[in-house]
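Undergrad: Pasted the sequence and its predicted model underneath.
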Amino acid sequence: MTLREQYKAAIDRLTELSALAKSEGREFTENEVGEITQLSASVDELGTRIKAADDAQAAVARLTAKSDRPAPVLEGVSDRTDQALGAIGGPGGLGDTFVKSAQYKAFRDANPAGFGEGTPITFDRVKVGPLAELGRKANAAPIQAGLDRTQAIRLPMVDLTTPTPLSLLDVITRGQMAGQSIEYLQITAVTRNAAIVPNEILPADSGIKPTSGLSTNLATASAYTYADGFTVTNMMLADAPALATYLNNQLEFNLKSVVEDKVLNGSGTGGNPAGILNTSGVQAQAFDTDMVTTIRRGIGKLERIGAPITAVLVSPQDNETFDLLKDADGRYFSGGPWSAGPNTIWGRPRVVCPRLTAGTAVLGNLGTVTLLDREGMSVLAFNQHADYAARNLVYVRAELRAAQAIFKPAELVIATLA
C-alpha cells in the first residue's frame, strides 16, 4: 500500500468505528479507544510523510524543469519495503500488516542501523486485522452465501486448472461480538408436520390440524484467547520482508490450525469452547455398507429436515481413500491421478480437515457454525523475556480473541466411515 492508501485506510477505519458506536447508541469501548488513539497517531504521521514527499517531488520537478532528463521518482524506505513485500507474495497476510504498521515503522526508523545487543524492544500491540481474514488468501474473493459450492462440470482428460482447495474456515460463517459472551438458542431437532387439512374440523372428527416443532437448547458462546509466538533474531526483526514472510508462514498457519481444531474438537470444558463433535443436538450417521453410502445416508437425514448441505469435512486419510476408490475393472471412480477437478462427494465440496480424526466425517450446513471476532488479530514483540536481550533475540507473539457458536446443530451430521 502506498502512503496515501494507508492514510485513506486509517481514515476509513476511524469513520467505521464512529458509525458503529453511533448506530448502537453507545460510547467507544476500551479497545476501540486504544485503536482510535493508534489510528490518530498513524494519520498524523502519514499526513506529515505525504506532505514531505509531495514537497520533495515538487522540488525535484522544479530543479529538472530546464533539463532534458526526466525527473526521478522519489521513494521512501516505506515504499521500498512495500515493493519488497510485493515481491515475496503480496500484501494482506498477518506479517505484511505488522511490518507496515506505524508502530513497527517508527521503531525501525528510530534504529536505522538495526537492533543491537541491549536495545530495549517493546512494541505497542499492533492490530493486524479481523478474524475474518485468518486463513484466507489476500487475492481471494470473499465467499458469498450460496456461492461457495464447487460447481459440477465436465472435465477434459488432462485438466490444466487447479482450483484453490477449501478449508474449514472458508465454509463456516464469520461474525463479530461486542461482549465477552452471548447466550443464544440452539435448534437441536426439527419436526415438520405441514399437511392439507379440512376447512373445518368438528369435535367428533378424529383428525386435528398438524403442529410442527423445534427442540431448542440454551447455549453460551464465550470469547477465548488464541495465541502463539516465535523467537526471532534482532536481525530478522529489522528485516521487514523476511519478518513478514516468517510471520505469514508460521504464526498465521498455527493460529488457523488451533482455531480449526477447537471448532471441530473443542471439549466445552477446562477452558475450551464446545466444538461440533461435542455439541448436543448434532445428528449421527452410523456406518452403512461403505464410505460413499454412509455419506449419502447422512445427506438423506439432512434433506428430510430441509437443511442445506454446503460441505463434507473429511480427514486427510479418508480423503486419500476417496481418491483411490476403484470399480471392478480397476478404474478410479474419481478423475484419477491426471486430473485436478472439483473435489466433491455426491456433488458437495469435500473439504480436507487435518484436525479431523480418520474414520469420521462432518457434513451439513457448515454455515450454521459461526466464529465471532471479539478483538481481532494482533502482534506483540519484546525482548524482556528470559535472557533474550543479552542474546539479541526477540519474542514475537500473535493472538486473537473469538467465540464460536453453533446455531442449528440439527443441520449437521457426524458420520462414522468405518
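TA: That came in fine, so what should we check first?
Undergrad: rest of the way, CA atoms for contacts and neighbours
TA: Will do.
Undergrad: moving C-terminal of the helix or strand hosting Leu17, what's the next helix or strand?
TA: Secondary structure from DSSP states H and E places Leu17 in helix 3-23. Counting by DSSP H and E, the element after helix 3-23 in chain order, helix or strand, is helix 30-64.
Undergrad: isn't Asn265 right up against Ala274?
TA: Yes - if you go by Cα atoms under 8 Å, Asn265 and Ala274 touch, sitting 7.4 Å apart.
Undergrad: More neighbours: which of the two?
TA: Per other Cα atoms under 10 Å, whichever of Asn265 and Ala274 has more neighbours is Ala274, with 25 against 20.
Undergrad: Can you tell me the closest non-neighbouring residue to that one?
TA: Gly268 (3.7 Å; Cα to Cα, 6 or more residues apart in numbering).
Undergrad: Equivalent analysis for Glu32, please.
TA: That would be Leu17: by Cα to Cα, 6+ apart, it lies 7.3 Å from Glu32.
Undergrad: residue contacts, the residue minimising distance to the centre of the chain?
TA: Residue closest to the average C-alpha location in the chain (Cα atoms, centre = their mean): Leu134, at 3.0 Å. Leu134 makes contact with Leu169, Glu252, Lys256, according to Cα atoms under 8 Å, 6 or more residues apart in numbering.
Undergrad: Secondary structure of the last one: a helix, I assume?
TA: Yes - under DSSP: H, G, I helix; E, B strand; the rest coil, Lys256 sits within a helix.
Undergrad: burial measure for it, as a count.
TA: Close neighbours of Lys256, defined as other Cα under 10 Å, add up to 18.
Undergrad: That one and Phe407: what is the separation?
TA: According to Cα to Cα, to the nearest Å, Lys256 and Phe407 sit 22 Å apart.
Undergrad: what do you get for the first one?
TA: Counting by Cα to Cα, the gap from Leu169 to Phe407 is 17 Å.
Undergrad: In addition, the following structure is provided for comparison:
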Amino acid sequence: MNKFEQLKAKAMEHAKNARELAEKADNEKRVLTASEQDAFDGHIKSAGDLAEQAKEAKYSAEIEAKARALANEIGGAPSAKSAGPVGRKAWGRAGVKTVRESMGRVPGSKALVSGTVSMANPVSPSVAALGAAPLSVLALLMNASPDELAANPYNGVEMNTRPRYEDPLQQAAAIMGGDGGGSNTYSYLRQTVRDNKAAPVADGATKPTSVYTFKEIEDRYRVIAHVSEPLPQRFFHDDATLGQFLGDEMGYGLQRAVEAQALSGDGLGENFTGLLNASGINSQAWASDLLTTLRKAVTTLQGIGSAPTALVLNPVDAERVDLLREGVDSGKYLIGDPAADSARALWEVPRVTSVAVPAGTAVLGDWDRVDLLTRQEATLHVDTGGALFDKNQVKFRVEGRFGLEVKQPDAFVKIDIAEPAA
C-alpha cells in the first residue's frame, strides 16, 4: 500500500467513526453529548486533514512518475550511484542524440550542421537524491526543490530536461526576440549581523531588540564556456561514439569550472566572487593537528547557531583524514575503516571531495545559505561553417551563464589545514 492509499484509508476510518457517533445518537433520538461532540469534531477534522494529505501524496507521486518517465526518455537522470560526476554521461548522450535527430529533420542534411542544442543542464539539481549524502559541491549548491526550480527557473538552475535543437533561422529568431528571462544583473539580501537578544520579559517591561542586519548585494551573471579543437568530420562518421564522448567531456569541463568559480573565484574580471572570498566568512587557523582543527571549525558554527551540512576537502586532504592512525605508520585508523560508508562523515557531517578547494584548505558550512543561479541554460553548439567548411572540420562549444548568492557568509568557515613545517 503506497502513501496515498494509506492516508486515504486513515481518512475513511475517521469518517466512519464520526458517522457511527452521529448514527448512534440519532437512533437513540438524542443530540450528541459534549464528549461525543468533541470526538465527532476531532474525527471530522482528522478526516479532512488526511484527505488533503492524500491529495498531495497522489499529486507528488504523479509528478515523480512523469519526471522518471521523462528522464528515461532522454537518457536517465543522474543518481547517487552515477558513474560520472553529476551525471555527465547522460548529459552528453542527450545532446548528441538531439543533434542526430535534428539532422534527420533537415531536408537534404547528411552531415553535422551548425546550430545550438539546449542541454539538460549539466549543473543538475538531481545530482543527489533527497536524503542521500551529497556527492559534489554542485549538489550542495543546488538546494532548491525541483518544484521550486520549475516555478522560478531564474531563481536557480533551469529545469529544461528535454534538449531542443535550433537551426540557424531559429537561433537568429531567439537572438532577436530574447527569452524574456530578465537582465544580466541580479540582487539579493545578505545577512551581515545576527545578534539574538531573546530573553524572559516581565509584564509591562520593554522587550529586547534582536539585530538582524541585511545588505543588498548587486552582481551580474558570468558566461562560462569552452570550445573543442577542430576535428575532421570523418572522425564522427567512422566512430559513432565520438560525439557522445566529446559531449561528455565538455559537459564535465563546464561543471568543474562552475564549481571552481563558486568556491574559489577571486572576483576579478569575469570571475565570480567565490564563497572562500566572500566578505564575512569565518576562518579557523591550524590548531595542533588535523582533526582538532576540523573539530574547532564545527564548534565555531555550532556556537553561532548554524548547523553544518557538509565539509568540503581537496582529495589530498581527504586522503590525509582517511589515513590518520593511532601511530605514525601503524595502529588503528582514527576514523575507522577508510572504505566504510561511515568514513564519509566526520561528527555526522557529510564529507565532499573537490579539486575546486585548494589543498591545505577546507570549507565547512550550512550550504542552504548559498545558491548557484542559472541565467542562461547550458548549450551545446556544433559548427561546421566558415573556415571549418573549407576543411571539412567540426567544432563543439559548450557554455552557460551563471551567478552566485552567498546569503549568509558567517554560516561558513574557511579552515587552514596545511600542517606547519616542523
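TA: Done, it's in. Quantities reported herein were computed from a predicted structural model and do not represent experimental measurements.
Undergrad: And the TM-score between them?
TA: Overlay of the two chains. TM-score (TM-score structural alignment, normalised by the length of structure 1): 0.64; 299 aligned residues with a Cα RMSD of 3.1 Å.
Undergrad: coming back round to it: burial of the residue nearest to Glu32 of structure 1, as a residue count?
TA: Counted with other Cα under 10 Å, Leu17 of structure 1 comes out at 16.
Undergrad: which SS state does Pro142 of structure 1 fall under?
TA: Applying three-state DSSP: Pro142 of structure 1 is coil.
Undergrad: how deep is it tucked in, by neighbour count?
TA: Applying other Cα under 10 Å, I find that Pro142 of structure 1 has 14 neighbouring residues.
Undergrad: and Gly365 of structure 2, what is it in contact with?
TA: Applying Cα under 8 Å, 6+ apart, the residues near Gly365 of structure 2 are Leu301, Ala307, Pro308, Thr309, Ala310, Leu311, Ala411, Phe412, Val413.
Undergrad: Neighbour-wise, which one of the residues you listed leads?
TA: Neighbours here mean other Cα under 10 Å. Within the contacts of Gly365 of structure 2, the largest count is held by Phe412, at 30 neighbours.
Undergrad: shouldn't that one be in contact with Asn282?
TA: Yes - counting by Cα under 8 Å, Phe412 of structure 2 touches Asn282, with 6.1 Å between them.
Undergrad: What ranges does the stretch 301-418 of structure 1 have for its strands?
TA: 311-314, 344-345, 348-352, 360-364, 369-373, 377-382, 393-406, 412-416 (DSSP state E, counting those that start in this stretch).
Undergrad: Check the gap between Asp239 of structure 1 and Ser378 of structure 1 for me.
TA: Asp239 of structure 1 is 19 Å from Ser378 of structure 1, by Cα to Cα.
Undergrad: So which of those two has more stuff around it?
TA: Comparing Asp239 of structure 1 with Ser378 by other Cα under 10 Å, the one with more neighbours is Ser378, at 22 against 14.
Undergrad: OK, contacts around the more buried one?
TA: Ser378 of structure 1 neighbours (Cα under 8 Å, 6+ apart): Arg125, Val126, Lys127, Val128, Gly129, Ala398, Glu399, Leu400.
Undergrad: Return those of these that are likewise in contact in structure 2.
TA: Retained in structure 2 by both residues aligned by TM-score structural alignment, their matches' Cα atoms under 8 Å are the following of those: Arg125, Val126, Lys127, Val128, Ala398, Glu399, Leu400.
Undergrad: show me what contacts the fifth one?
TA: In other words, Ala398 of structure 1. Contacts for Ala398 of structure 1 (Cα under 8 Å, 6+ apart) come out as Ala227, Asp228, Gly229, Leu251, Met377, Ser378, Val379, Leu380.
Undergrad: do the last one as well
TA: Residues near Leu400 of structure 1 by Cα under 8 Å, 6+ apart: Leu131, Thr225, Tyr226, Ala227, Arg374, Glu375, Gly376, Met377, Ser378.
Undergrad: Identify the farthest-apart pair in those.
TA: The most widely separated members of the contacts of Leu400 of structure 1, counting by Cα to Cα, are Ala227 and Arg374 (13.9 Å).
Undergrad: So these two - more neighbours on which side?
TA: Taking neighbours as other Cα under 10 Å, Ala227 of structure 1 and Arg374 compare with Arg374 leading, 24 against 17.
Undergrad: who touches the aligned partner of the more buried one in structure 2 in this structure?
TA: Matched by TM-score structural alignment, Arg374 of structure 1 corresponds to Arg375 in structure 2. By Cα under 8 Å, 6+ apart, the contact set of Arg375 of structure 2 is Tyr154, Val157, Gly181, Asn184, Tyr221, Gly400, Arg401, Phe402, Gly403.
Undergrad: rewinding a little: export the kept ones among the contacts of Ser378 of structure 1 as CSV, with columns for distance to Val292 of structure 1.
TA: Formatted as CSV, these follow (distance: Cα to Cα, whole Å):
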residue, distance to Val292 of structure 1
Arg125, 49
Val126, 47
Lys127, 45
Val128, 42
Ala398, 40
Glu399, 39
Leu400, 38
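Undergrad: Which stretch of structure 2 lines up against the helix holding Leu17 of structure 1?
TA: The aligned range for helix 3-23 of structure 1 is empty, by TM-score structural alignment.
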